[in-house]
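# what follows is a predicted protein model with its sequence.
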Amino acid sequence: MAPTATAPDAHNPKTFDVILGKVPDDFKSLHEIPEEYAWTNLNEHPSLDSDSVPIIDLNDPNASQLISHACRTWGVFQLINHGVPNNVVEDMESVAQSLFSLPAEQKLKVARGPGGISGYGLHLVSAFLDKKLWSECFTILGSPLEHYAKLWPQGYTKICSITEEYDKELGRLSSRLMWIMLASLGISKEDVKWSGPKGDNHEAHVLQLNSYPACPDPDRVMGLVPHTDSTLVTIVHQSKICGLQVFQEGTGWFTVPPVPGAMVVNVGDLMHILSNGSYVSVLHRVLVNQTQQRLSVVYTYGPPDNVPISPIPKLLSASHPALYPPVTNWSEYIDTKTKLKGKALASLRLYEPLTN
């Protein structure tokens, strides 16, 4: 039997086992799109090239208000002057480029095992439409040392140092953004019990590197299916190639163009629940390019895994009751989302919010 590794779908990184023997050694070996890769509903809604997605300068005196407005209306924004040094970002992208440039047999040395999260994986199975996806990923949970030692025996110490520095910087930024978002709702650190007395508890996080290779027929395939993030906050560095799109109900898909020095910030499902629906969990997807590879570095930030998540009591009143029941913990929510094929928020919602 061919070796297996778990391929993360849009909702749960532990759901599917993929027979690696059925996967092409290199995406470049496919010059025509096999039928099992074909998607028929890519253009169900229009794709719009637009500068509508907010770009916010974290040094702007009004940054908090701008972030709050973006979270309420879009659920996503691009952030500049975020404080993460350019060299740290560039070095991390170089690590991703080096990793995905390795031969398939080399990458498979660190393939994630069945049911695992960390390691190399192939985005080849959609959770609910059973279509193959034109992408691959590398997920880092905890220390990357064991993976990098197998991939770069001579240079893993430097690679680890780059990854750990990026992880540290993004953790600091994620925490800062979370508290800006909550403070804009009138929430203090004392109101969020799991954050610790000073709001300095260590939240859970995952770092994932994604590669979307050039595709001979990009209008028929998907890089990553439409989904929302099961997090508080997700921060994405995208390379210079377009591909990320976010959905606005009644309008269509808006491309989020790469902006030099900017990070894309997504509101996740758990922030939507904490805010009692005030902040929008953004639906997004990734398209692929006909001639160029696209890379992204995704930092997902959530609460400690063992804490329950529910609307913050301070936001509730007789006229604004809780829209969601408590979720036992982050892992349970991901499991629920997987079982409900991405429709967890809609199914958990107790009723529609009251309008004035």
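Cool, got the structure. In this text the structure is predicted, and so the values were computed from the model without any measurement.
# contacts and neighbour counts: CA atoms only from here.
Noted.
# Ile67 contacts Ile56, doesn't it?
Yes: in this structure Ile67 lies within contact range of Ile56 using C-alpha atoms under 8 Å: 7.2 Å.
# the more surrounded of these two?
Using other C-alpha atoms under 10 Å as the criterion, Ile67 and Ile56 rank with Ile67 on top: 25 against 21.
# and that one, that one's in a strand?
No: Ile67: not assigned to a strand; according to DSSP: H, G, I helix; E, B strand; the rest coil it is helix.
# now for Ile67 and Ile56: what residues contact both?
Common contacts of Ile67 and Ile56, defined by C-alpha atoms under 8 Å, 6 or more residues apart in numbering, comprise Phe77.
# please enumerate the helices of the stretch 51-200 of the chain.
Per DSSP state H, counting those that start in this stretch, the stretch 51-200 of the chain carries helices over the ranges 63-73, 86-101, 104-107, 145-151, 156-183.
# name the residues of the longest one that are buried.
Residues of helix 156-183 classed as buried under the neighbour-count rule (16 or more other C-alpha atoms under 10 Å) are 156, 159-160, 162-167, 169-171, 174-175, 177-182.
# before we move on, what about the third one?
Going by neighbour count (16+ other C-alpha under 10 Å), the buried part of helix 104-107 is Lys107.
# try the second one
Using 16+ other C-alpha under 10 Å as the test for burial, helix 86-101 gives 88-93, 95-97, 99-100.
# what is the nearest of those to Gly119?
Leu99 (11.5 Å; C-alpha to C-alpha).
# so how far is Ser211 from that closest one?
10 Å (C-alpha to C-alpha, to the nearest Å).
# what of Met271?
Following C-alpha to C-alpha, the distance that separates Met271 from Ser211 is 27 Å.
# what about those two, which has more around it?
Shown here are Met271 and Ser211; by other C-alpha under 10 Å, Met271 has more neighbours (29 against 24).
# could you say which helix or strand contains that one?
Met271 belongs to helix 269-274 when assigned by DSSP states H and E.
# same question for Asp17.
Per DSSP H and E: Asp17 is located in strand 16-19.
# tell me which strands and helices the very next helix or strand once past that strand is in contact with?
Going down the chain from strand 16-19, the next helix or strand is strand 47-48, by DSSP H and E. Under the contact criterion of 3 or more C-alpha pairs under 8 Å, 6 or more residues apart in numbering; DSSP states H and E, strand 47-48 touches strand 252-255.
# try it again with 10 Å
If you count contacts as 3 or more C-alpha pairs under 10 Å, 6 or more residues apart in numbering; DSSP states H and E, strand 47-48 packs onto strand 244-248, strand 252-255.
# got another, please set it beside the one above:
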Amino acid sequence: MKYAIPSFRLTATALVALALTTACDPATEIAPIPAVTVTNSVYVINEGSTNGAVSLYDKATKMVQADRFAAANSGRKLGPFLQSMTVVNDNGYLVVNGADEVQVVKMADFTAVTTIRGLSQPRFLVAASADKAYLTEWLGGFPNYTGRVSVIDLKTNTVTKQIAVGSAPDEMLLLDGRLYVTASYGNALTVINTTTDAVETTVAMPDGPKNILRDGKGNIWVLCSKYLATTDYLVRFAPSATAVGQQVRIAFPSSYVNGNLRTNAAGSKIYASLGSGTYVLEPTATALPAAPLIRRNFYGLGIDPQDNTIYAGTGFTGRDKVIRYTMTGAPIDSFNAVVGPNGFLFR
């Protein structure tokens, strides 16, 4: 909006007064424009059975490359059960659960760099810095899993330390110098000091904490869903107020397919894909909405940080698809996946 300049002179005192008045007037203040995250490609993590695969979806052309790793590495396959993918620096870390390894690739062309071996049922990797990452691992078998977190030196891609944590650890959250580690067959989060790499404390949870994130208000959300439990929960708490009595616990019927806790880039919306549908919650929610945003459950879920488009993987059948939805839950289109699209990475 342009303003007309009156045809008279202001004294220096008047100019200063006008500047101060304008600076303090909320009506005239211009809010900073938030930076927009631009994404051009979507990497689809296909868990697979015999072999996992990373599909590459080009947003502009809507073309899909089914197996980016095989195409870049002379047809070589990743191995069974690709659990997750994380990008650190210029490398991608592909966590191959069934092969007990992490395959490192160059993001520029997806050619193999090295393989981190000597692992046990690895699950998720998060980077604390350009030089250091943490990796969750399962030990043992159902139902007597134990767990550990391996510390990875990203300069050498080797394990430098292993930390015992709760049973069957899955996703992790880095926050203010602490690593919060889930335990999908336990009932507590393990909190690790990232300076000392020592366990600091635990946080009591309902059975089966497996998905974890931080919302835009600084609170931690955990999805707790344990096989054969009777009730599952979404738990919200402040990092400074972790006691059971200080937690908000949202209960709902237990289901083996309860999973996929995600947030938009601003942390202003929480998405949870449950057996009864896929819900969107406010950070202040104390109950599930009366109706889901989308009336179906998904095997994988991702939210594009550019425009909040929802990417949803349909299952583990061999005829799987990724369906795209608007932020209001209206279907846009779909494209073919490989087997078990369980996650998405936006670049």
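Perfect, I can see it now. As the structure is a prediction and not an experimental result, all values here were calculated from the model.
# overall similarity of the pair, as a TM-score.
Superposed pair, TM-score by TM-score structural alignment, normalised by the length of the second structure: 0.25. Supporting alignment: 127 aligned residues with a C-alpha RMSD of 5.6 Å.
# redo the buried residues of helix 86-101 of the first structure as CSV? Include distance to Thr234 of the first structure.
Listed next are these as CSV, based on distance: C-alpha to C-alpha, whole Å:
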residue, distance to Thr234 of the first structure
Val88, 18
Val89, 16
Glu90, 19
Asp91, 20
Met92, 17
Glu93, 17
Val95, 20
Ala96, 18
Gln97, 21
Leu99, 22
Phe100, 22
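# show the contacting residues for the residue nearest to Ala312 of the second structure when sequence neighbours are not counted.
Closest residue in space to Ala312 of the second structure, ignoring its immediate chain neighbours: Leu301 at 4.6 Å, by C-alpha to C-alpha, 6 or more residues apart in numbering. Counting by C-alpha atoms under 10 Å, 6 or more residues apart in numbering, Leu301 of the second structure touches 259-262, 271-273, 278, 310-314, 322-323, 341-344.
# taking these one by one, which sit in strands?
With strands taken from DSSP state E, the overlap with those comprises 259-262, 271-273, 278, 310-313, 322-323, 341-344.
# pull the number of nearby residues for Leu20 of the second structure.
Counted with other C-alpha under 10 Å, Leu20 of the second structure comes out at 11.
# so how far is Ala14 of the second structure from it?
Separation of Leu20 of the second structure from Ala14 of the second structure (C-alpha to C-alpha): 10 Å.
# assumed Ala71 of the second structure was part of a helix.
Yes: under three-state DSSP, Ala71 of the second structure sits within a helix.
# check the contact between it and Gln65; I expect there is one.
Yes: here Ala71 of the second structure lies in contact with Gln65, judged by C-alpha atoms under 10 Å, at a distance of 8.6 Å.
# returning to what we had before: next, format the helices of the stretch 51-200 of the first structure as a markdown table and append distance to Glu136 of the first structure.
Output for the helices of the stretch 51-200 of the first structure, formatted as a markdown table (distance: least, C-alpha to C-alpha, whole Å):
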| stretch | distance to Glu136 of the first structure |
| --- | --- |
| helix 63-73 | 29 |
| helix 86-101 | 8 |
| helix 104-107 | 11 |
| helix 145-151 | 16 |
| helix 156-183 | 19 |
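# of all the ones you listed, which one is nearest Gly252 of the first structure?
Among the helices of the stretch 51-200 of the first structure, the nearest to Gly252 of the first structure by C-alpha to C-alpha is helix 63-73 (14.4 Å).
# and that closest one, what does it pack onto?
The contact analysis (3+ C-alpha pairs under 10 Å, 6+ apart) places helix 63-73 of the first structure against strand 55-57, strand 76-80, helix 156-183, strand 263-267, helix 269-274.
# as CSV, those with distance to Thr338 of the first structure would be great.
What follows is those, written out as CSV (distance: least, C-alpha to C-alpha, whole Å):
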stretch, distance to Thr338 of the first structure
strand 55-57, 32
strand 76-80, 23
helix 156-183, 25
strand 263-267, 19
helix 269-274, 13
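# and Phe124 of the second structure, how many residues sit next to it?
23.
# same question for the one 3 residues further on.
Summarising burial for Ala127 of the second structure: neighbours were counted as other C-alpha under 10 Å, giving 19.
# same check, this time on Gly259 of the second structure
Gly259 of the second structure has 22 neighbours, counted by other C-alpha under 10 Å.
# gap between it and Asp58 of the second structure?
Distance of Gly259 of the second structure to Asp58 of the second structure, computed by C-alpha to C-alpha: 27 Å.
# correct me, but Thr255 of the first structure touches Val76?
No: the pair Thr255 of the first structure / Val76 is not scored as a contact, 11.8 Å apart, by C-alpha under 10 Å.
# show me which of those two is the more surrounded one.
A count of neighbours by other C-alpha under 10 Å puts Val76 above the other of Thr255 of the first structure and Val76, at 29 against 23.
# what's the closest non-adjacent residue to the more buried one?
Counting by C-alpha to C-alpha, 6+ apart, Asn266 is the residue found nearest to Val76 of the first structure once chain neighbours are left out, at 4.5 Å.
# surely that neighbour meets Thr300?
Yes: contact criterion C-alpha under 10 Å: Asn266 of the first structure and Thr300 qualify, at 9.4 Å.
# of the two, who's got more company?
The neighbour comparison of Asn266 of the first structure against Thr300 (other C-alpha under 10 Å) goes to Asn266, with 29 against 23.
# distance-wise, check the more buried one relative to Tyr333 of the first structure.
Distance of Asn266 of the first structure to Tyr333 of the first structure, computed by C-alpha to C-alpha: 18 Å.
# cool, Lys150 of the first structure as well?
To Tyr333 of the first structure, Lys150 of the first structure is 33 Å away according to C-alpha to C-alpha.
# which one of those two has more residues nearby?
The neighbour count for Lys150 of the first structure versus Tyr333, taken as other C-alpha under 10 Å, is higher for Tyr333 (21 against 14).
# tell me how many other residues surround Val44 of the second structure.
Neighbour count of Val44 of the second structure, defined by other C-alpha under 10 Å: 32.
# Ala71 of the second structure now?
Ala71 of the second structure: 15 neighbours (other C-alpha under 10 Å).
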